[in-house]
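Student: sharing a model prediction with you, sequence too.
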Amino acid sequence: MPQYRRLLGIHTGQPASDGAGVKLQRVISGPNLAPFDPFLMLDEFASSDPDDYIAGFPPHPHRGFETITYMLEGRMRHEDHLGNVGLLNPGDVQWMTAARGIIHSEMPEQQSGTLRGFQLWLNLPARDKLGPAAYRDIPAAQIPRLVTPGGVEVVVIAGTFEEGGIHQPGAVQRPCTLPQLFDLHLPPGSRIAPHLNDGQRVLLYVYEGILELLETTNETVAAGRLLRLSESGELHLSSRDGARVLLIAGTPLREPIVQYGPFVMNSREEVEQALRDFRGGELT
């Protein structure tokens, strides 16, 4: 019999406010991030009320990790101290490597309508935390999409999607943590069994519909819940009524994680240095 990835935990996002008052659901956060390593935070923002998002995220610093922003609806404008300017439209992705330091703003480019998407924080290994910052906008047209023989649409943002004879590299490949980020659209009655290498931390965030996870028992998971799975075994997903799911996987760094707001380093001393650098205008 096949060995399936075991379900280690189910987590529910909590209402939160960030930036200048943007309302969101914080799915991954907190003092104990080791179970999610190499991922540090996952936020879902979704509102058609401009009062929930219009103030946006004015200029703020980061150091020590990468941010991945994936837009589903609406428009968001990025500007940073390096002179980068970008506009995220529906389906676009922004991949920003804060590394040694970046100061940027993320502001809605709309006065009404729905703003919906995700931001994921991905840790950097200790050796890269003080490397050069980088920024990349990826238009939706440059992000591979495919439909599996089982009828599941897959948006391959990062890593490589594999199932059966399918081998589709994504828009982004990253060393060390080897992140996999797929947006799975499961129509009613569909199934999918993506191949993921053993040793990778696997998270599934159901953001629409109901997902069924095949393991030792069939687990049914509704929207708004995150599944944390074991690091080995097969993964078989299905949905009787349809679902949309973010599949997030990466190789754990297994290094100390010390976070203070927008700074994520390996020691308290490094975080204190980040604070001194920011206050002294030497973050970058």
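Tutor: Right, received. Where do you want to start?

Student: from here on, just use CA atoms for contacts and neighbour counts.
Tutor: Noted.

Student: ok now do Val202, which residues does it touch?
Tutor: Counting by C-alpha atoms under 8 Å, 6 or more residues apart in numbering, Val202 touches Arg228, Leu229, Ser230, Glu231, Leu247, Ile248, Ala249, Gly250.

Student: of the residues you listed, which is the most crowded?
Tutor: Neighbour counts for the contacts of Val202 (other C-alpha atoms under 10 Å) peak at Ala249, which has 29 neighbours.

Student: wait, that one touches Pro194, no?
Tutor: No - using C-alpha atoms under 8 Å, Ala249 is not in contact with Pro194; the gap is 11.4 Å.

Student: next, the buried residues of stretch 268-278.
Tutor: Within stretch 268-278, the residues that count as buried by 16 or more other C-alpha atoms under 10 Å are Glu270, Val271, Ala274, Leu275, Phe278.

Student: my error: substitute stretch 193-208 in the last question.
Tutor: Those would be Pro194, His195, Leu196, Gln200, Arg201, Val202, Leu203, Leu204, Tyr205, Val206, Tyr207, Glu208, for stretch 193-208 by 16+ other C-alpha under 10 Å.

Student: how about CSV for these, with secondary structure and distance to Ala98 added?
Tutor: Converted to CSV, the buried residues of stretch 193-208 look like this (DSSP: H, G, I helix; E, B strand; the rest coil; distance: C-alpha to C-alpha, whole Å):
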residue, secondary structure, distance to Ala98
Pro194, coil, 30
His195, coil, 30
Leu196, coil, 27
Gln200, coil, 23
Arg201, strand, 22
Val202, strand, 24
Leu203, strand, 23
Leu204, strand, 25
Tyr205, strand, 24
Val206, strand, 28
Tyr207, strand, 27
Glu208, strand, 30
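
Student: put this next to the first one:
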Amino acid sequence: PEQANQDTIHPHRGFDNIWYAISGSSSTGHSTGPGGTMERAKLEEGSLLKVRTGRGVLHAEGLGKDELAQGKIGTEMRGLLFWVNLARKDKNVEPTAQVVQRAQLPLRQEGDASIRTLVGEGSPVTLGTPGVILDVELTKGGAVTIPVDAGFNGFVYLLEGEASFGANRSRASRSQIAVLGPGRELAVADAQPGTRFMLMAGKPYGETPIYNGPYVD
């Protein structure tokens, strides 16, 4: 909110930028309009924005005038931002933006978990490499086993609660990361009620990215 009247425009290039609104709502702008003009996206709870930054894009966060008029200044939102590298052959593609609403993201029940697919089978969102991003919630706790391609690298990020992960049953809790080892599935056990986590996994490019501030070359 304190940035509502500030210029937050900044550049990015070389990766897919995925912004997922976990709770609350937010606004963002990006120079993917005609001739590089700024477009604005309003993200409601459960929706996401994917920006393929490609050869370069300008990005900005901030509330719009209509939202300020609605009194949204001072409100809170919680979100996750994923940076997913692009292969070198795709570094110079034209930047694009895609807004996906909550209802467009597949939801399924597996074990004791509700699983919403942000990236993966049934989702309209794709990355530059095969991959999955899942929002997994065990409202009553319990266990779930999730298939993961054996060729993927991945990790789990705990949003809420606590659970045991993998064959070695490593325990992780809120704001911690569990890195996936080799295998074809992720086993989750002894989850506390209200446990929620993000699973992100994908096929490596076999290239070494060069990190340069807001750029991934």
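Tutor: On my side now, so go ahead. These figures come from a predicted structure and were not determined experimentally.

Student: picking up where we left off before, farthest pair within the buried residues of stretch 193-208 of structure 1?
Tutor: Using C-alpha to C-alpha, those reach their maximum pairwise distance at Gln200 and Glu208, which is 24.5 Å.

Student: the residue mapped onto Glu162 of structure 2 from structure 1: which element?
Tutor: Matched to structure 1 by TM-score structural alignment, Glu162 of structure 2 sits across from Ile210. If you go by DSSP states H and E, Ile210 of structure 1 is part of strand 201-214.

Student: check Leu237 of structure 1 too.
Tutor: Counting by DSSP H and E, Leu237 of structure 1 is part of strand 236-239.

Student: burial of the residue lying closest to the match of Glu162 of structure 2 once chain neighbours are set aside, as a residue count?
Tutor: Nearest non-adjacent residue to Ile210 of structure 1, counting by C-alpha to C-alpha, 6 or more residues apart in numbering: Ala222, 4.5 Å away. Counted with other C-alpha under 10 Å, the neighbours of Ala222 of structure 1 add up to 15.

Student: list the contacts for Gly161 of structure 2?
Tutor: Ser173, Arg174, Ala191, Gln192, Pro193, Gly194, Thr195, Arg196.

Student: if we use 6 Å, what do you get?
Tutor: Ser173, Arg174, Gln192, Gly194, Thr195 (C-alpha atoms under 6 Å, 6 or more residues apart in numbering).

Student: count the residues that sit near the nearest residue to it once chain neighbours are set aside.
Tutor: Leaving aside its sequence neighbours, Gly161 of structure 2 sits nearest to Thr195 (C-alpha to C-alpha, 6+ apart; 4.0 Å). Burial of Thr195 of structure 2 is recorded as 22 neighbouring residues (other C-alpha under 10 Å).

Student: now the host helix or strand of Trp121 of structure 1: how far from the chain's centre is it?
Tutor: For Trp121 of structure 1, the host element (DSSP H and E) is strand 115-123. Centre-to-centre, strand 115-123 of structure 1 and its host chain are 5 Å apart (C-alpha atoms, centre = their mean, to the nearest Å).

Student: quick revisit: list just the nearest of the buried residues of stretch 193-208 of structure 1 to Val258 of structure 1.
Tutor: Arg201 (19.6 Å).

Student: who are the contact partners of whichever residue in structure 2 pairs up with that closest one?
Tutor: Using TM-score structural alignment, the partner of Arg201 of structure 1 in structure 2 is Asn153. Residues near Asn153 of structure 2 by C-alpha under 6 Å, 6+ apart: Ala201, Gly202.

Student: can you rerun that using 7 Å?
Tutor: Leu180, Ala201, Gly202, Lys203, Pro204 (C-alpha atoms under 7 Å, 6 or more residues apart in numbering).
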